[in-house]
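>>> Just the structure for this:
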Amino acid sequence: MAGSTRVVVIGGGFAGVMAANRLTQRDDVAVTVVNPRAEFVVRLRLHQLVAGTHDAVVEYREVLADGVRLVVDSVTEIDAAGRSVTLAEGGVVAYDYLIYAVGSGSAEGLVPGAAEFAYPMATLEAARRVRAVIDGLPAGAGVTVVGAGPTGIETAAELAEQGHRVSLACGGALGAYLHPRARRAAAKSLARVGVRVIDGPGSKVTEVLRDGVRLGDGRTVPGAVTIWTAGFGVPDLAARSGLATDAVGRLLTDETLTSVNDERIVAAGDAVAPSGVPYRMSAYTAGCLGAHAADTVLRRMASLPPEPMTVFFGAMCVGLGHHAGIYQLAGRDDTAIGVYVGGRLGAKLKALTYKFAVKHLVNEAGKPGSYTWLGNNKRQQLLAEATPERAGADSA
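You can find the predicted model right below:
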């Protein structure tokens, strides 16, 4: 419409869609989402795609507000001075404000042999490749999952439930975020479905072989397929475009999620590092950051100062197959406490996270501005305590 403020959102994941939907509460905003896929990826279900129990996608018409323009393409460059983005398929899209929500993927340059013999699963395309490989395995063939964060644990459990012989190479503690009590419960649940957990000193994978992996203590774990879930990386779009980033490429912003280079660029999701100290990755975090990024833009449009972002992480949920899960409660500093919900009730709570992660987007599309979350007055204390090492560390 004539006189509209043009907002381009790069990335159509949880953060990007939440931001786009929230922006539609003003009818003088023209929102364009640029995303390389025509389907919305329910990323927290990718382990189920690998196991063949869910396709991990929904149609954008189900989650994106009416009136938001979807461009299926990739952005190759951000021209901050000219306020435009260049598309891979040709053409330029101009903006008045830009929301940078490009998401994350697997880390590159992992260990010897990983590029040749390991299968990442952090994107829809990668997870589909893994699914095809798993489908082609002979009966009894071993599968090695590398990485014992939520994705690794959930993938190992799902595959074991499908009857595969699964080894989980933790590279340290099983579920490092979990409280020791919850960790012991998770280990029992994994053993119950047949996952061989390899944790503790010496369990880090130092080489991926054609038929297995080699660990730091010299042991070799045989397997027909190695699935890589460890590590974290973000697209280099911000760095290539001359914007300030942290050591791994996340866009550096202030606490309002505004780029330190340009107040017309606001960021959300996995690829943002507010004050150099990123938030913990999750679909919940992405939704909160996306909503706040939109609020920052809307406040600037209204000539109001943007407010700092704050979010309280009350829990983290890890699936252990269809019949068990761990709902780990946390303190206000995002540190796990000794209280958790496990077993079948934990599995039911995990199932609810799948439902509500998408439902929050649908609700915001129907009633923009309605999404709310709890703030955390510990953020400033955490920033004061953060070390340079933590500020550049992987938040996965």
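>>> okay, CA-based contacts and neighbour counts for the rest of this
OK.
>>> The stretch 101-250 of the chain: helices as residue ranges?
114-117, 124-135, 150-161, 180-193, 237-240 (DSSP state H, counting those that start in this stretch).
>>> this one as well, want them side by side:
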Amino acid sequence: MAEVILKNIKKVYPHQEPKKKKKGEPEKKTNLQITEEGVLAVDNFNLHIQDKEFIVLVGPSGCGKSTTLRMVAGLEEISGGELYIGGQLMNDVAPKDRDISMVFQNYALYPHMTVRENIAFPLKLRKMDKAEIDQRVEQAAEILDITEYLDRKPKALSGGQRQRVAIGRAIVREPKVLLMDEPLSNLDAKLRNQMRAELIKLRQRINTTFIYVTHDQTEAMTLGDRIVIMKDGVIQQIGTPQEVFNHPANLFVAGFIGMPQMNFYDAELVLEDGQYAVVLDGAKVTLPEEKQAKLKANGAAASPITLGVRPEHLILSGDESSMIHGTVDVSEMMGSAVHLHVSACGSDTIMIVPTTELESTSAFTIGSPIAFTFNGAMAHLFDRNTKKNLEWLEK
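Got it, this is the predicted structure:
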């Protein structure tokens, strides 16, 4: 079993040089918490990863995702909490004894070795039998479709081919856990798409647990069985890609997941005759029964809220009482849909309108007026102060 459990994991980077703050000196701003011990890079990280599960840690730069991965690998000391791999406490176990492999962002291949030698290197360190080494190298090369490159050196390979070699070197050891730290970030868009598909195929062919780090939400959504969204060293939400897309726990998750980004508005949640409705710029949309029930169960009160609506959930038709009026700033033809940038409600709104719904793709010119509304079933309501989703408050 390659089950991985992280319990209350914490990482503190000690202050390098304790400095006394001079009188009148302004405070240095940082999103990470500063304690007496140092900078708190990861705090109260709890995650139970099942055997053979593909977990993706995602978040903006500096959120602590790579630090967490490096603690699992043993490349960073754990400041607090417990790490278990396969039921064994690993806090003080050397990296080489954790039965893990890691794929780095920059490939980290030996330039003077051939592809075959690079892949075989970790097995030679284990003093494995040559016949067994050759068999494993050939098998890994076949899985990754790099058999024809085995006698080339890294400089003769493309970026995508080098990354396959790096993955081959990692899987040839048949590790319990395979760690990947932004392995596709150095590739161009086309190669990234291709390698994502290859990784999905790979996880079906090898029996290991994957922990994958990325800042790219597309990678997270397409690769992960579950994704862990982080911000400032703290987990914001854990769930399947569909769960975090449909039911973001807070404003940060809602804005981070989804492309183009969700639209946000200052709105009002009103309660009239026992029914919740959202009022935005004079337009009023009554929420459907499912949302009514969740809001009532959570005891949501009428109050100012942040309304979130994804671009694809804004619609051009509706009752006059629910219509919001704006002006088209930019119209982008994307083939199957038109992306409209609209000035409305005091902010920039992005709409995605399928071309099948338009009589003419040139219907919206710059400066033309537009009226739209939103699907109440697809609206997301966030507390203006706590930033939490009013429907999904923790009990």
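>>> Quick TM-score on the pair, please.
The TM-score (TM-score structural alignment, normalised by the length of structure 2) is 0.25; 165 aligned residues with a CA RMSD of 7.1 Å.
>>> returning to what we had before: relative to T144 of structure 1, which of the helices of the stretch 101-250 of structure 1 is closest?
Relative to T144 of structure 1, the nearest member of these by CA to CA is helix 150-161, separated by 8.2 Å.
>>> I'd like to know which elements the closest one is packed against.
helix 46-51, strand 142-146, strand 165-169, helix 180-193, strand 315-319 (3 or more CA pairs under 8 Å, 6 or more residues apart in numbering; DSSP states H and E).
>>> Try it again at 6 Å.
helix 46-51 (3 or more CA pairs under 6 Å, 6 or more residues apart in numbering; DSSP states H and E).
>>> Name the next helix or strand downstream of the helix or strand where V17 of structure 1 lies, please.
Assigning secondary structure by DSSP states H and E places V17 of structure 1 in helix 14-23. Counting by DSSP H and E, the next helix or strand C-terminal to helix 14-23 of structure 1 is strand 29-35.
>>> could you dump the helices of the stretch 101-250 of structure 1 to CSV with mean neighbour count?
Shown next, in CSV, are these (neighbours: other CA atoms under 10 Å):
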stretch, mean neighbour count
helix 114-117, 16
helix 124-135, 17
helix 150-161, 26
helix 180-193, 18
helix 237-240, 17
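>>> out of those helices, nearest to V92 of structure 1?
The closest of the helices of the stretch 101-250 of structure 1 to V92 of structure 1 is helix 237-240. By CA to CA, the value is 15.4 Å.
>>> need the helices of the stretch 101-250 of structure 1 in JSON lines with distance to I10 of structure 1, can you?
Formatted as JSON lines, the helices of the stretch 101-250 of structure 1 follow (distance: least, CA to CA, whole Å):
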{"stretch": "helix 114-117", "distance to I10 of structure 1": "28"}
{"stretch": "helix 124-135", "distance to I10 of structure 1": "17"}
{"stretch": "helix 150-161", "distance to I10 of structure 1": "25"}
{"stretch": "helix 180-193", "distance to I10 of structure 1": "37"}
{"stretch": "helix 237-240", "distance to I10 of structure 1": "10"}
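>>> among those helices, which is nearest L70 of structure 1?
Nearest of the helices of the stretch 101-250 of structure 1 (CA to CA): helix 124-135, 18.4 Å.
>>> now the angle from the closest one to helix 150-161?
30 degrees (axes from the mean of the first three to the mean of the last three CA atoms, to 10 degrees).
>>> Point out the other helices and strands that helix 124-135 of structure 1 packs with.
Counting by 3+ CA pairs under 6 Å, 6+ apart, helix 124-135 of structure 1 packs on no helix or strand.
>>> Without its sequence neighbours, what residue ends up closest to R169 of structure 2?
In this structure, R169 of structure 2 finds its nearest non-sequential neighbour in I119, 4.1 Å apart by CA to CA, 6 or more residues apart in numbering.
>>> Show me which residues of the host helix or strand of L271 of structure 2 are buried.
Here L271 of structure 2, judged by DSSP H and E, is contained in strand 263-272. By neighbour count with 16 or more other CA atoms under 10 Å, strand 263-272 of structure 2 contains the buried residues N263, F264, Y265, D266, A267, E268, L269, V270.
>>> If we only consider those, which is nearest to D134 of structure 2?
When those are compared against D134 of structure 2 (criterion: CA to CA), the nearest one is N263, at 54.5 Å.
>>> Go ahead and confirm that closest one touches L314.
No - with contacts counted by CA atoms under 6 Å, N263 of structure 2 stays clear of L314, the gap being 9.5 Å.
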